[in-house]
Structures are given as C-alpha cells and as structure tokens.
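J.: Turn this into a model:
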Amino acid sequence: MALTVEAILGLLDEPSRGYAETLLTNAPPPPYHRYGPSMMRAVFDAKGVPESTSKGLVTSESIVEKDGTRVPVRCYREVLDTPAPALLYMHGGGFVLGTLDGVDSLCRRLAETTGCVVVSVDYRRAPEHVYPAAADDCLAVYDWMLTDHERLGDRPDRVALAGDSAGGALALSVCTSLQQAGRGLPRCLVLAYPATSASFRGASWEAFALAPVLCRSDAEWFWDSYAGPEVRDDPRAVPEVSAELGSLPPLLVLWRRSGRTPLGLRTLRRDGECRGRRRATTDDAGVLHGFITEVDAVPAAREALEDAAAFVRRFTRLDP
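T.: Predicted structure coming up:
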C-alpha cells in the first residue's frame, strides 16, 4: 500500500523536507511527466552556475564523436602542476532532465576533495534523443579522457566513473561497452541511487509510489522516453540485464534509508541492491531521491560526498 505524501514528508530530515515542501508548493502537482519535457525542465533544471570560492580551473570543452556529434563537457581541476587522476561524472534526471549547471557544485567539490580532474558530461537527452545517444556520448567522453590526457592533464591509467540515478545507469553502460570490447575497466565506480532496472515492482516502489521528486509513474515515463520495450534486453540500455556486470571494478553505492522504517525512501532500493550488496554501500537517513546534488543545502549530501571522495582517492591513487 502506498504511503501518503504527508507520511513520506514525515520521514524526511529537516533540510530535505523543506526542499520537498517548496517543490510541492511552487511546482504543479505531480506526476510531472503529464506536463511534458519542456515544463519539467523549467521546474527541475538548474538556472545559472552557482558561485564558488574554488581556486581551481574550470573549463568548457566540446568533444566530437565519430559521427560528428558534439558533446559539451565541463572540466574541473584543482591540481594544476602535475597530472592527476580523473573522474567522469554523469548527471541524473531520468535521461530527460539534468544539466551541467545542476551538478556544478557537486563536481567542484569532487575536484577539491578527490584531487581528480573531474569531467562532467552534457549527454544528449530523451525524448529528443533516445537510446543509444546518451550511452554513446558518455563512452565517447571516456575515450577522449584517455586519448587527450596530456591537454586535459589527467592520468589515463587512473580514471574513475561516477553518476547519480540515470547517470549511474550510464556509468554502468560505459563499463558494459568496455567489457564487450575486451577493454580495461576504470579504477572504481561511485553510483548514487543508480537506475539499473526498468522494472517498477517490489515493496519499495509500492510504498513510495507517490514520493516527492520521483514518483513511480514519472520513473516509468522516464525509462519509456529513453529506452522503449524494444531495447530492454540490451545490456548497454538496462544495466540489470548485463552479464558483464559480475566483474565490475570496486564499487560504492550511495542510497538513502530512514532509520524510522525498514523501507525508508528507497524508491530505487531494488536497483541499488542488484549490484550494491556485493560491494561497499552507505545509507543516508531521511533524504529524497536526488539528494546527492544538494551539497550546498543538505548535510547528508555532504556526508555522502565525503564517503565518495575517500573511496575515489583510495582506488585512483594506487600504483599502476
């Protein structure tokens, strides 16, 4: 039985509850997909790059794929004098929403705390560009990081991948592509509540079908917009069906769980557990889906960022 919105709000910590209440007050009533992609982007996509006290270098690039497609990226670097490890970040947003600006604060902090050259990719979004557009874009940027490393200033032998929600699925897609081609894998993965499954059954989805920010009907619409039924058996599209993911590099899965309920707010709990139970995981109490990007406002996001940074430092600074 689905919890009411009021009951779900009662499970949140104070910063997350405030964010959810503001969204519910200022945005049209969910589910949001009924308003179409343009309205959803007007509500959720970040407007403008946040102010930062970072002393590092932030640059914009444009990667050209073999078919001539240009993929914008934003690069963050704190270590300027020597080659540094690299981290490719893929933003969330259900393959439909999300921008470079929306993860700007997070990527700046990742550059500061990991010492990596952080590359944030502005992949093509659905429904205008369906699978495999986003997956191809992320793989192309990963290859660029390996081949153009002298100009970028990164160490091609010390690359990590990270992503939240749909970005987590795209990070796993990169790994599947590499394994299918018999290529080496990145040093490690950090996935925040990754969307690994296109199925929406189970106790968590039932309980939190009306969850603020991401309800079940919106989640179903996101997947249908990106990868329809005809490609649901493609492991690059839906990580859950990939046989190659049994041999992933070291993996940290960040999800959220409330201590006041066995289920918590894990509407993507089943997805994370598909891969996370065999690897390192952290649980963040009383927060919403999407919390990791709110590093300027939500303490749990900053704590999760510290866990992620320590994990990346551990595996990207090993000797080759």
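J.: Every contact and neighbour count from this point should use C-alpha atoms.
T.: Will do.
J.: just the helices in the stretch 201-320 of the chain please.
T.: Applying DSSP state H, counting those that start in this stretch to the stretch 201-320 of the chain gives helices spanning 203-207, 216-226, 269-276, 299-316.
J.: closest one to Val58 among those?
T.: Val58 sits nearest to helix 299-316 of all those, at 18.8 Å, using CA to CA.
J.: what about Leu251, how many neighbours?
T.: 21 (other CA atoms under 10 Å).
J.: In contact with it, which residues?
T.: 188-191, 276, 279-280 (CA atoms under 8 Å, 6 or more residues apart in numbering).
J.: if we can go back for a sec, using TSV, lay out the helices of the stretch 201-320 of the chain together with distance to Pro235 and mean neighbour count.
T.: Supplementary listing: the helices of the stretch 201-320 of the chain in TSV, determined by distance: least, CA to CA, whole Å; neighbours: other CA atoms under 10 Å:
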stretch	distance to Pro235	mean neighbour count
helix 203-207	23	19
helix 216-226	14	20
helix 269-276	14	20
helix 299-316	25	19
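J.: List buried members of the contacts of Leu251 by neighbour count.
T.: Neighbour-count burial (16 or more other CA atoms under 10 Å) applied to those gives 188-191, 276.
J.: Now for those: which two are most distant?
T.: For the buried ones among the contacts of Leu251, the farthest-apart pair by CA to CA is Cys188 and Gly276; their separation is 13.3 Å.
J.: neighbouring contacts of stretch 42-61?
T.: The contact list for stretch 42-61, computed with CA under 8 Å, 6+ apart, reads 27, 72-80, 97-99, 101-102, 104-105, 108, 112.
J.: With stretch 220-230 instead?
T.: 33, 94-96, 125-127, 129-131, 198, 200, 237.
J.: What ranges does the stretch 51-200 of the chain have for its strands?
T.: 57-64, 70-77, 84-90, 117-121, 154-164, 188-192 (DSSP state E, counting those that start in this stretch).
J.: TSV for these, including distance to Ala20?
T.: Putting those into TSV (distance: least, CA to CA, whole Å) gives the following:
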stretch	distance to Ala20
strand 57-64	31
strand 70-77	29
strand 84-90	24
strand 117-121	26
strand 154-164	19
strand 188-192	19
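J.: for comparison, sequence B:
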Amino acid sequence: MTTGGTTNRGKYETRLDPALWAYIDSVNAWYPPEIIGLPIDKQRDVYDRMCRAFHQGRPAGVKASDGLVAASGHGIPIRHYQLAGKAARAMVLYFHGGGFILGGLDSHDDICAEICSGTGFDVLSVDYRLAPEHVHPAAFDDAMAAFAWAVASDLPLVLCGESAGGNLAAAVAQATRRHIRTAIGQVLIYPGLGGDESAGSYVEHAEAPLLSVGDIAFYCDVRSTKKQSPDDPSFSPLRDSDSCGLPPTVIITAECDPLSSDGETYRDRIVSAGGKAWWHEEKRLVHSFLRARTTVPAAAEAFARIITAVAVLGRGEWPYL
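T.: Alright, predicted model coming up:
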C-alpha cells in the first residue's frame, strides 16, 4: 500500500521533519494522490517509474537470479538473492507492498538486496498475482506456493513483508503454523492486517501523508470478490480467532500511518496466546518509509532495526523482552 495520500500537510506540517517532507513531496511528485482515480494499468506505469527513480542499486557482493515457482495452472516469478562466497544460515521469504495492485520483483529489488547483504541470508522475493485481474485469494495462494517452495530448501525460513506484503506474510504464518516445516520467525513492516477501523490510528491518522483510510478502502475493494467475507483470516489476519502457535514475530510500524494500530493489536494477540511478539512504532514516520532510508535518518534507523530483527530471528534468537 505504498501509494496515494494527501497533499494537505495539516497537523503534520510541524510533526514531520523537513527531510521526511522532502521525501513525501518527492513521492507525490512521482505518484500524486489523484492518480488513484486512473485505470490500474496507468497507475502501475507511474508506480514502476517512481520505483526506478528511487532504486538505490544492489550492494556489492549480492547476486540475484530469476526463476519460476510452479503453481496450479501458472508459474510464479521469483527472484533469489544470495551473498557471494557465503553459505546462508537462513532464507527470507519476502512479499512486496503495493496495495495488492502494484509492484513486483523490480519495485523492491534494492530493499531485498540490502536485506540479503545486511543479514547474509538468502532472500526470495515473490511476484504474486495482482488485483483486479486476480482477486483474493490469488495473492495468498501464490504466497502459499512460494512458502512450500522455500521450505524445501531446508534452510530456516523467516517470513517478511511490507504493507500488503505484511498481510500476506501474516496470513501464511497463520496457515502454516501447524505444518511439519514452518517459519521460525516473521518480520512485518507497517502491515495491513484488517484491524478495527473505528479506533486508534485509523482515526488519529485517517488522512496521513502517503496513505489515508480512503486509500486503504480502495485497495481492499479492488482486491475483494463480490462476496468477500471480512472474517476470512487469509484476507484479514486479525480476524483469526486463534493466535496460538505463531512464530516469533517482530512488527515495525510508522506512527503517522492509519495501519499502525494493526501492529499493536497483532502483537497483543500473539502475546496473549502465549507466543513471542514485539511491536515497535517508529515515531514521526509515515507509511512507505523504506524508500526514505537513504535520505531520512529516522527511516535509516528503522530499516537498521528491521535488518537486525530478520538476522536475529533467522538465527533462532529472541532478545526482545
């Protein structure tokens, strides 16, 4: 859901620092809020151009190869990142953001490469099917197929996703928690998990820069079938009545983001069920801050925390007390 938003600074004028505003203005220059009214293919063209403009390149030593995961009736494009000359201790299964309608292997290429470089782990990025051509559960089904492929590698697996990808990672964690092979951890970055839209950050930050509740409703509607049940946990992970057996979980959200409360609620559910979960709200940041990691110090610090979380979980450790 790394799109849209509002050009009216309102209460955020002084709440966000100038470097972050420069990033927000740059995003809105490439991908203005009103673009949400254009046909999806036009939105994708503009979004892809924006992603290319923000691309930071891959760190030295990271190599990537593309392939396909066989699924029912189609192949799922994947990109496998590896650190040259180093045997990985774990694999990260990464699901990109984009509101379930945007993005792919290229849109988050540098982010995946940096996770690989920062952890030494293999990273597998998944180009799941997008709406509206493929409504729910197409993306979830592709995520599950990618999970099955990844666990066959015999490397310990960490699920990771941002925004819409965080939704998919959480849904996969819930669907596979009782499998013989399951993830040893998950890191969710400002995920949309289907929380209570009448309270918390959904109200406090309903018109936050780069993501509004109106944007969220649009993406949800495009992704849905005509008879989509809001209680389907593979669609909205927070609608699952059972939070037992989930892997150790780290959730990183942005303070000025309507989705932030989803992270807190998800943390509380896992802990109440006897699991391990840690939620951290990054103060004075907004949705999509990963792309600001090279220009905004607070975003750089947040990304460093994400890298650390992936590395720690991949080693089977839990220092979050």
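J.: Could you identify the most distant pair in the contacts of Leu251 of the first structure?
T.: Cys188 and Gly276 (13.3 Å).
J.: how about Val141 of the first structure, what's its partner in the second structure?
T.: In the second structure, Val141 of the first structure lines up with Ala146, judged by TM-score structural alignment.
J.: for Leu11 of the first structure, same thing?
T.: Following TM-score structural alignment, the counterpart assigned to Leu11 of the first structure within the second structure is Arg15.
J.: returning to what we had before: pretty sure the match of Val141 of the first structure sits against Leu68.
T.: No - taking contacts as CA atoms under 8 Å, Ala146 of the second structure lies outside contact range of Leu68: 9.5 Å.
J.: count of neighbours near His289 of the first structure?
T.: Other residues close to His289 of the first structure by other CA under 10 Å number 22.
J.: Arg278 of the first structure versus that one, what's the distance?
T.: 22 Å (CA to CA, to the nearest Å).
J.: What of Thr25 of the first structure?
T.: For Thr25 of the first structure, the distance to Arg278 of the first structure - CA to CA - is 40 Å.
J.: what about Lys47 of the first structure, how many residues close to it?
T.: Lys47 of the first structure has 11 neighbours, counted by other CA under 10 Å.
J.: I misspoke; the intended subject was Gly184 of the first structure.
T.: Gly184 of the first structure: 11 surrounding residues under other CA under 10 Å.
J.: Contact partners for it?
T.: With contacts defined as CA under 8 Å, 6+ apart, Gly184 of the first structure is in contact with Leu178.
J.: The second structure: which residue goes with Trp221 of the first structure?
T.: By TM-score structural alignment, Trp221 of the first structure lines up with Phe218.
J.: Tell me the spacing between that match and Ser229 of the second structure.
T.: Distance, Phe218 of the second structure to Ser229 of the second structure, by CA to CA: 16 Å.
J.: and what of Ala175 of the second structure?
T.: Going from Ala175 of the second structure to Ser229 of the second structure by CA to CA gives 17 Å.
J.: Who has more neighbours out of these two?
T.: Between Ala175 of the second structure and Ser229, counted using other CA under 10 Å, Ala175 has the larger neighbour count: 16 against 11.
J.: Give me the spatial nearest neighbour of the counterpart of that one in the first structure, chain neighbours excluded.
T.: The alignment partner of Ala175 of the second structure in the first structure, by TM-score structural alignment, is Ser177. Distance criterion CA to CA, 6 or more residues apart in numbering; nearest residue to Ser177 of the first structure, sequence neighbours excluded, is Arg236 at 6.8 Å.
J.: What lines up with that neighbour in the second structure?
T.: Per TM-score structural alignment, Arg236 of the first structure is aligned with Ser234.
J.: pretty sure its match is touching Ala173, no?
T.: No - in this structure Ser234 of the second structure lies outside contact range of Ala173 using CA under 8 Å: 10.0 Å.
J.: Distance from the strand or helix carrying Asp48 of the second structure to the middle of the chain?
T.: Assigned by DSSP states H and E, Asp48 of the second structure belongs to helix 40-54. Relative to its chain's centre, helix 40-54 of the second structure lies at 18 Å (CA atoms, centre = their mean, to the nearest Å).
J.: Also stretch 125-142 of the second structure?
T.: Computed by CA atoms, centre = their mean, the chain-centroid distance of stretch 125-142 of the second structure equals 14 Å.
J.: buried set for that stretch?
T.: The neighbour-count criterion (16+ other CA under 10 Å) identifies 125-132, 134-142 as the buried residues of stretch 125-142 of the second structure.
J.: What about Ile180 of the second structure, how many residues nearby?
T.: Ile180 of the second structure has 6 nearby residues by other CA under 10 Å.
J.: Kindly report the same for Ala87 of the second structure.
T.: If you count neighbours by other CA under 10 Å, Ala87 of the second structure ends up with 11.
J.: which position in the first structure aligns with it?
T.: So, by TM-score structural alignment, Ala87 of the second structure is matched to Thr82.
J.: and its match, how far is that from Arg108 of the first structure?
T.: According to CA to CA, Thr82 of the first structure stands 18 Å off from Arg108 of the first structure.
J.: contacting residues for Phe140 of the second structure?
T.: Contact analysis of Phe140 of the second structure by CA under 8 Å, 6+ apart lists 168, 171-172, 234.
J.: same question but for Leu93 of the second structure, I mixed them up
T.: 123-126, 146-147, 150, 157-160.
J.: make it 10 Å
T.: Counting by CA atoms under 10 Å, 6 or more residues apart in numbering, Leu93 of the second structure makes contact with 80, 112, 122-126, 143, 146-147, 150-151, 157-161, 169, 183, 186.
J.: Could you do Val296 of the second structure as well?
T.: 17-23, 285, 289-290 are the contacts of Val296 of the second structure under CA under 10 Å, 6+ apart.
J.: which one in the first structure is aligned with it?
T.: For Val296 of the second structure, the aligned residue in the first structure is Val298 (criterion: TM-score structural alignment).
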